[in-house]
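In: sequence plus the predicted model coming up.
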Amino acid sequence: MAELRTDRLLLRRWRESDLEPWAAMNADPEVREHLGDVLTPEQSNAVVALMQAEFDERGYGWWAVEALDTGAFLGRAGLDRVDESLPFTGVDIGWRLTRAAWGHGYATEAALAGLAFGFESLGLPEIVASTTVANVRSQAVMRRIGMTRDLADDFDDPSVPGGPLRRCVLYRIRP
């Protein structure tokens, strides 16, 4: 499995020591604001197991994000196949960070590393990103990394029954 390094970050395989801070992140209503309900520790652990299995299967996925200077767990970032239920296909880039890591440019830095890996190592022709209409912070990261939005691509997430998390935006980038 490839590890990715930036000036300040290590995107690496998940460790047992990541489970507790990952669960704390997923129990934080502010972190989950645009994602849905908070998760229990058991649900968070199941997500890590799934991410690891998918990474092993295809050679890319969600990396744990660590601060190089302190070794602190900051969240996750990476690439994932677009869910079959969505009205578009391809490989999706994303990030989720602890609140303490917000506002430091880590999401942008991790996303740029993920884009480089996707285009240079995987040879992807395009990478997409989606989020809720209200998630302006993630949309700002998408623009900072060079992604563009076509309003015609906006969609309703079929896994969300209704409410503010249903309407989503889609951004795209090509090498």
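Out: Nice, thanks for sending it over.

In: alpha carbons only for contacts and neighbour counts from here, please
Out: OK.

In: the helices in the protein, which residues?
Out: 19-26, 41-58, 106-116, 136-144 (DSSP state H).

In: and these as CSV, adding distance to Leu122 and mean neighbour count?
Out: Putting the helices of the chain into CSV (distance: least, C-alpha to C-alpha, whole Å; neighbours: other C-alpha atoms under 10 Å) gives the following:
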stretch, distance to Leu122, mean neighbour count
helix 19-26, 27, 19
helix 41-58, 10, 15
helix 106-116, 9, 21
helix 136-144, 20, 17
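
In: format these as a markdown table; extra columns: distance to Leu79.
Out: Listed next are those as a markdown table, based on distance: least, C-alpha to C-alpha, whole Å:
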| stretch | distance to Leu79 |
| --- | --- |
| helix 19-26 | 18 |
| helix 41-58 | 10 |
| helix 106-116 | 7 |
| helix 136-144 | 14 |
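
In: for Leu11, find the nearest of these.
Out: helix 106-116 (7.4 Å; C-alpha to C-alpha).

In: Glu66 reaches Leu74, doesn't it?
Out: Yes - if you go by C-alpha atoms under 8 Å, Glu66 and Leu74 touch, sitting 5.5 Å apart.

In: for these two, indicate the residue with more neighbours.
Out: Leu74 (26 against 21; other C-alpha atoms under 10 Å).

In: run through the residues that contact that one.
Out: Ala64, Val65, Glu66, Ala67, Leu97, Thr98, Ala101 (C-alpha atoms under 8 Å, 6 or more residues apart in numbering).

In: so how far is Ala113 from it?
Out: 15 Å (C-alpha to C-alpha, to the nearest Å).

In: what do you get for Leu9?
Out: With C-alpha to C-alpha as the criterion, Leu9 and Ala113 are 10 Å apart.

In: same check, this time on Asp56
Out: 19 Å.

In: same thing with Phe88?
Out: 23 Å.

In: so which of the contacts of Leu74 are in strands?
Out: Ala64, Val65, Glu66, Ala67, Leu97 (DSSP state E).

In: putting a second one here so we can go through both:
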Amino acid sequence: MTEIHTPRLLLRRWDEDDLPALADINADPDVMRWTGDGSVLDLEQTADEIERWEEEWDEEGFGLFAVELLGSGELAGFTGLYVPEDLPELLPSVAIGWRLGRQFWGQGYASEAAHASLEFALQDRGLDRVLAVARVGDEASANVIRKLGMAPEKVTTDPRYGHQLAVHSIDLTEYAG
């Protein structure tokens, strides 16, 4: 099983005990504001998400990690790698993403987890390049992207929802670790 320890977090694969906590995170309109069409997800939709993420782990050798606080064992959300299949113009590529519960915002957890995921992508999985895609206006995600050292690449339109998306990238030669 793939696990990554950071000073405050455990990034790990998903288990069935994670579903209620992630469903609570996905039910918060503030958390979901910048995701998709901004709709919250129910328990069944959250279970479907986790199932898709675990399938991606099995097929690709990477995926979205559950992010657990080391001190308390609480599920804070997720971070990790995914293939942005909903944005065909970006394929073939791998992107990094994250979503944390509101109570975990503003404490550096997203940056800490995303940094560990980026290192995993470039050093452990041997990827040469990783993208980050965030809705224009999502300043919290833009801040994490800056902390990762990713460079702006382009702005595109989400074909499903019509939102402007900022695409950033970093490649192995630019990664400082």
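Out: Looks like it arrived, so ask away. This one's a predicted model, so the numbers in the text were calculated from it and none came from an experiment.

In: give the aligned range of stretch 120-140 of structure 2 in structure 1.
Out: The alignment of stretch 120-140 of structure 2 onto structure 1 (TM-score structural alignment) spans residues 117-137.

In: which of the residues in the matching stretch are buried?
Out: Phe117, Gly118, Leu124, Ile127, Val128, Ala129, Ser130, Thr131, Thr132, Val133, Asn135 (16 or more other C-alpha atoms under 10 Å).

In: just the closest of these to Met142 of structure 1, please.
Out: Nearest member of these to Met142 of structure 1, counting by C-alpha to C-alpha, is Ala129, at 7.3 Å.

In: which ones are touching that closest one?
Out: Asp92, Ile93, Gly94, Met142, Leu170, Tyr171, Arg172.

In: counterpart of the second one over in structure 2?
Out: In other words, Ile93 of structure 1. Correspondence of Ile93 of structure 1 to structure 2, assessed by TM-score structural alignment: Ile96.

In: right, and its match touches Ala114 too?
Out: Yes - between Ile96 of structure 2 and Ala114 there is a contact at 7.3 Å, judged by C-alpha under 8 Å.

In: Asp83 of structure 1 corresponds to which position in structure 2?
Out: In structure 2, Asp83 of structure 1 lands on Glu85 (TM-score structural alignment).

In: ok, the residue nearest to its match when sequence neighbours are not counted - how many residues close by?
Out: Excluding the flanking residues, the one nearest Glu85 of structure 2 by C-alpha to C-alpha, 6 or more residues apart in numbering is Leu91, at 7.1 Å. By other C-alpha under 10 Å, 12 other residues sit near Leu91 of structure 2.

In: so who does Trp63 of structure 1 touch?
Out: Here Trp63 of structure 1 is in contact with Leu11, Arg12, Arg13, Trp14, Arg76, Ala77, Gly78 (C-alpha under 8 Å, 6+ apart).

In: coming back round to it: ok, which pair from the buried residues of stretch 117-137 of structure 1 is furthest apart?
Out: Greatest spatial distance among the buried residues of stretch 117-137 of structure 1 (C-alpha to C-alpha): Phe117 and Val133, at 27.1 Å.

In: ok, now how distant is Arg99 of structure 2 from Gln123 of structure 2?
Out: 23 Å.

In: equivalent analysis for Leu9 of structure 2, please.
Out: Taking C-alpha to C-alpha, one finds Leu9 of structure 2 at 19 Å from Gln123 of structure 2.

In: over to Met32 of structure 2?
Out: Met32 of structure 2 is 31 Å from Gln123 of structure 2, by C-alpha to C-alpha.

In: what of Val136 of structure 2?
Out: Here the criterion is C-alpha to C-alpha. By it, Val136 of structure 2 lies 29 Å from Gln123 of structure 2.

In: ok, now which ones touch Leu91 of structure 2?
Out: Neighbours of Leu91 of structure 2 in contact, by C-alpha under 8 Å, 6+ apart: Val83, Pro84, Glu85.

In: ok, of the residues you listed, which come out buried?
Out: Looks like the contacts of Leu91 of structure 2 have Val83, Pro84 buried, using 16+ other C-alpha under 10 Å.

In: return the residues in contact with the closest residue to Val133 of structure 1 other than its chain neighbours.
Out: Spatial nearest neighbour of Val133 of structure 1, chain neighbours left out: Cys168 (5.0 Å); criterion: C-alpha to C-alpha, 6+ apart. By C-alpha under 8 Å, 6+ apart, the contact set of Cys168 of structure 1 is Ser130, Thr131, Thr132, Val133, Asp154, Phe155, Asp156, Asp157.
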